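Asks: with the sequence up front, the predicted model follows.
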Amino acid sequence: MIAECIGCGCTDMCACVSEDGPCYWLRVDYSRGEGVCSCCSERVAEWDAEIGRKSIDDQFIELMDALDGYDSPEAISQRLAELQGPIRELAAACRQTVLFNRAQVEFQSTKTDIELRPMEGGSLFAVWYLLMDRIARSPTKFHMRSSVRILLPLVADFLPEDPNA
């Protein structure tokens, strides 16, 4: 199904074009065939209120706040395990994005690499560190947001089933 922006009516096949280039989805639900494009950011609050959930960006900010003050690999891994409910929920939202679906080759390659190589601090810390590194090295806000959407599901994949593990 092709989604249409609730603001301007653009679609996957016919994007808006501004001085910054073509638009991209800020929110999209292909099952409903609707979304909010980057040229209609003023409609995001309306979208979020209608579906009753926070944006990926807002959820990630809350996650970062919940990790504030945890410095060592062990402490970070333990805290991530304690926060697995919100992390899994956020990862599920990330997995629904077009960006995540288009990055499957990178996602699978990175997952395999982490599974095959023992890393200092363990796999969960390694993937969290990778996400933080990608965000820190991002040249633009778009790249930062993309890093979260592509790599946070990988963090969820490496969470232990038992938060006390």
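Replies: Structure received. Residues are numbered from 1 along each chain as shown.

Asks: please make it C-alpha for all contacts and neighbour counts, starting now.
Replies: Fine.

Asks: which is the next helix or strand following the helix or strand where residue 112 lies?
Replies: Per DSSP states H and E, residue 112 falls inside helix 104-116. Counting by DSSP H and E, the next helix or strand C-terminal to helix 104-116 is helix 122-136.

Asks: show me what the helix holding residue 112 is packed up against.
Replies: The contact analysis (3 or more CA pairs under 8 Å, 6 or more residues apart in numbering; DSSP states H and E) places helix 104-116 against helix 122-136, helix 141-157.

Asks: give me the contact list for it.
Replies: 123, 126, 127, 150, 151, 154 (CA atoms under 8 Å, 6 or more residues apart in numbering).

Asks: widest-spaced pair of those?
Replies: For these, the farthest-apart pair by CA to CA is 123 and 150; their separation is 16.8 Å.

Asks: neighbour-wise, which one of the contacts of helix 104-116 leads?
Replies: residue 151 (26 neighbours; other CA atoms under 10 Å).

Asks: show me what contacts the residue lying closest to that residue once chain neighbours are set aside?
Replies: Nearest residue to residue 151 in three dimensions, chain neighbours excluded: residue 131, at 6.0 Å (CA to CA, 6 or more residues apart in numbering). Shown in contact with residue 131 (CA under 8 Å, 6+ apart): 147, 148, 151, 152.

Asks: residues in contact with the second one?
Replies: Each residue near residue 148 by CA under 8 Å, 6+ apart is listed here: 60, 94, 131, 135.

Asks: nearest to residue 17 among those?
Replies: The closest of the contacts of residue 148, once distances to residue 17 are taken by CA to CA, is residue 94, at 24.5 Å.

Asks: okay, buried residues for the host helix or strand of residue 85 please.
Replies: Secondary structure assignment for residue 85, by DSSP H and E: helix 84-95. The neighbour-count check on helix 84-95 (16 or more other CA atoms under 10 Å) flags 84, 86, 87, 88, 90, 91, 92, 93, 94, 95 as buried.

Asks: can you put those residues in CSV and add distance to residue 48?
Replies: Shown next, in CSV, are the buried residues of helix 84-95 (distance: CA to CA, whole Å):
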residue, distance to residue 48
84, 23
86, 17
87, 19
88, 19
90, 14
91, 17
92, 16
93, 13
94, 15
95, 18
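
Asks: here's the one I want to compare it with:
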Amino acid sequence: MKLRDQMTELFNRFGDVEVVTRDMLVAQADMIRDIGAKCRETGLFKHSQEQFDEFVAAIEADTPAEDRLVQSWTWLMNRIVQAPTSLHMNGAIVLTMPIVERYLPEETGPGLIVIPECDAYAPVGCMALKEIVSERQQWPEGATCATQEADGEVLYWDAPVEAVIEGRHKGVKDGMISHIGIKHQVDAWYADDDKLQLARDWITAVVTPEQINFS
């Protein structure tokens, strides 16, 4: 896959959100590392090592360690938006994605992501949450929407969708129940107990029955 196509896929995985969080970036660590590796192999990067080092020095001088991942992503987005041509945009990606990669947490195993302050995790797959939920071919009575936990469990809620969307943005580290309340959970389901996986958009996705394809 070409570098630009990979970046497009990365943006698609984040979905339509106003802010990309640290947890969202960590969830896509494998793709970010792959993109970063390709960037470092380009002639542009190899001939711009001094500029890259200056970028890193600037971030590390002004930004606390825990904020550098998000700051480097914000820096990249600003450079893409301000790029006058597609050539400049590609250059911004090549020089900045390795910085984003630099501040990812250390890997803990192939294909695994780490959710801060959370011991349970599952591999991130290529399916969207609505596709995973569609595989069940049924929708619990009274449920307004569904989300996914860090261990791959799909939770169904009877709370207003707007409330669940708000809770989804807060519930990555400590789970949705702490934000929505156990009284609003009407069902739970694992797509495959033997091969658990996270949806590519699990951090942001809130699936409603209208989105499900019941064949």
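Replies: Alright, I've got the coordinates. Just so it is clear, the model here is predicted, and its values are computed rather than measured.

Asks: check which element follows the helix holding residue 85 of the first structure along the chain.
Replies: Using DSSP H and E, the helix or strand that follows helix 84-95 of the first structure in sequence is helix 98-102.

Asks: which stretch of the second structure lines up against that following helix?
Replies: Under TM-score structural alignment, helix 98-102 of the first structure corresponds to residues 43-47 of the second structure.

Asks: give the buried residues for the matching stretch.
Replies: Within stretch 43-47 of the second structure, the residues that count as buried by 16+ other CA under 10 Å are residue 45.

Asks: not counting sequence-adjacent ones, nearest residue to the spatially most central residue of the first structure?
Replies: Nearest to the geometric centre of the first structure sits residue 149, at 2.4 Å (CA atoms, centre = their mean). Computed as CA to CA, 6+ apart, the closest residue to residue 149 of the first structure that is not its neighbour in sequence is residue 94, at 4.8 Å.

Asks: correct me if wrong: that neighbour contacts residue 55.
Replies: No. Residue 94 of the first structure lies out of contact with residue 55 (CA atoms under 8 Å); the separation is 10.0 Å.

Asks: thinking again about what came up before, in the second structure, what residue corresponds to the residue nearest to the centre of the first structure?
Replies: Per TM-score structural alignment, residue 149 of the first structure is aligned with residue 94.

Asks: re earlier: against the second structure, what's the mean shift for the helix holding residue 85 of the first structure, could you check?
Replies: With mean CA distance after the TM-score superposition for the first structure, helix 84-95 of the first structure departs from the second structure by a mean of 0.6 Å once superposed.

Asks: what's that helix packed up against?
Replies: Helix 84-95 of the first structure packs on helix 56-66, helix 141-157, going by 3+ CA pairs under 8 Å, 6+ apart.

Asks: could you check the angle that helix makes with helix 56-66?
Replies: 150 degrees (axes from the mean of the first three to the mean of the last three CA atoms, to 10 degrees).

Asks: tell me which residues are up against helix 84-95 of the first structure.
Replies: So helix 84-95 of the first structure is contacted by 56, 59-60, 63, 80, 100-101, 148-150, 152-153, 155-156, 159, 163 (CA under 8 Å, 6+ apart).

Asks: let's go with 10 Å and repeat that
Replies: Outside helix 84-95 of the first structure, the residues that touch it by CA atoms under 10 Å, 6 or more residues apart in numbering are 54-60, 62-63, 78, 80-81, 100-101, 146, 148-157, 159-163.

Asks: would you list the buried entries among those?
Replies: Of the contacts of helix 84-95 of the first structure, these count as buried by 16+ other CA under 10 Å: 55-56, 59-60, 63, 78, 80-81, 100, 146, 148-157, 159-160.

Asks: can I assume residue 118 of the first structure is in contact with residue 126?
Replies: Yes. Counting by CA atoms under 10 Å, residue 126 is a contact partner of residue 118 of the first structure at 9.3 Å.

Asks: sorry, back to before: gap between the residue nearest to residue 149 of the first structure and residue 101 of the first structure?
Replies: Computed as CA to CA, to the nearest Å, the residue 94 of the first structure to residue 101 of the first structure distance reads 9 Å.

Asks: overlap in contacts, those two.
Replies: Common neighbours of residue 94 of the first structure and residue 101, counting by CA under 10 Å, 6+ apart, are 149, 150.

Asks: to residue 45 of the first structure, which of the helices and strands packed on helix 104-116 of the first structure lies closest?
Replies: The nearest among these, by CA to CA, is helix 141-157 at 17.7 Å.

Asks: now which residue in the second structure aligns to residue 89 of the first structure?
Replies: Alignment note (TM-score structural alignment): residue 89 of the first structure maps to residue 34 of the second structure.

Asks: what about residue 163 of the second structure, neighbour count?
Replies: Close neighbours of residue 163 of the second structure, defined as other CA under 10 Å, add up to 11.

Asks: wait, is it part of a helix?
Replies: Yes. Assignment of residue 163 of the second structure by DSSP: H, G, I helix; E, B strand; the rest coil places it within a helix.

Asks: what secondary structure does residue 163 of the first structure sit in?
Replies: coil.

Asks: tell me who's in contact with it.
Replies: So residue 163 of the first structure contacts 77, 78, 79, 80, 81, 82, 83, 84, 85 (CA under 10 Å, 6+ apart).
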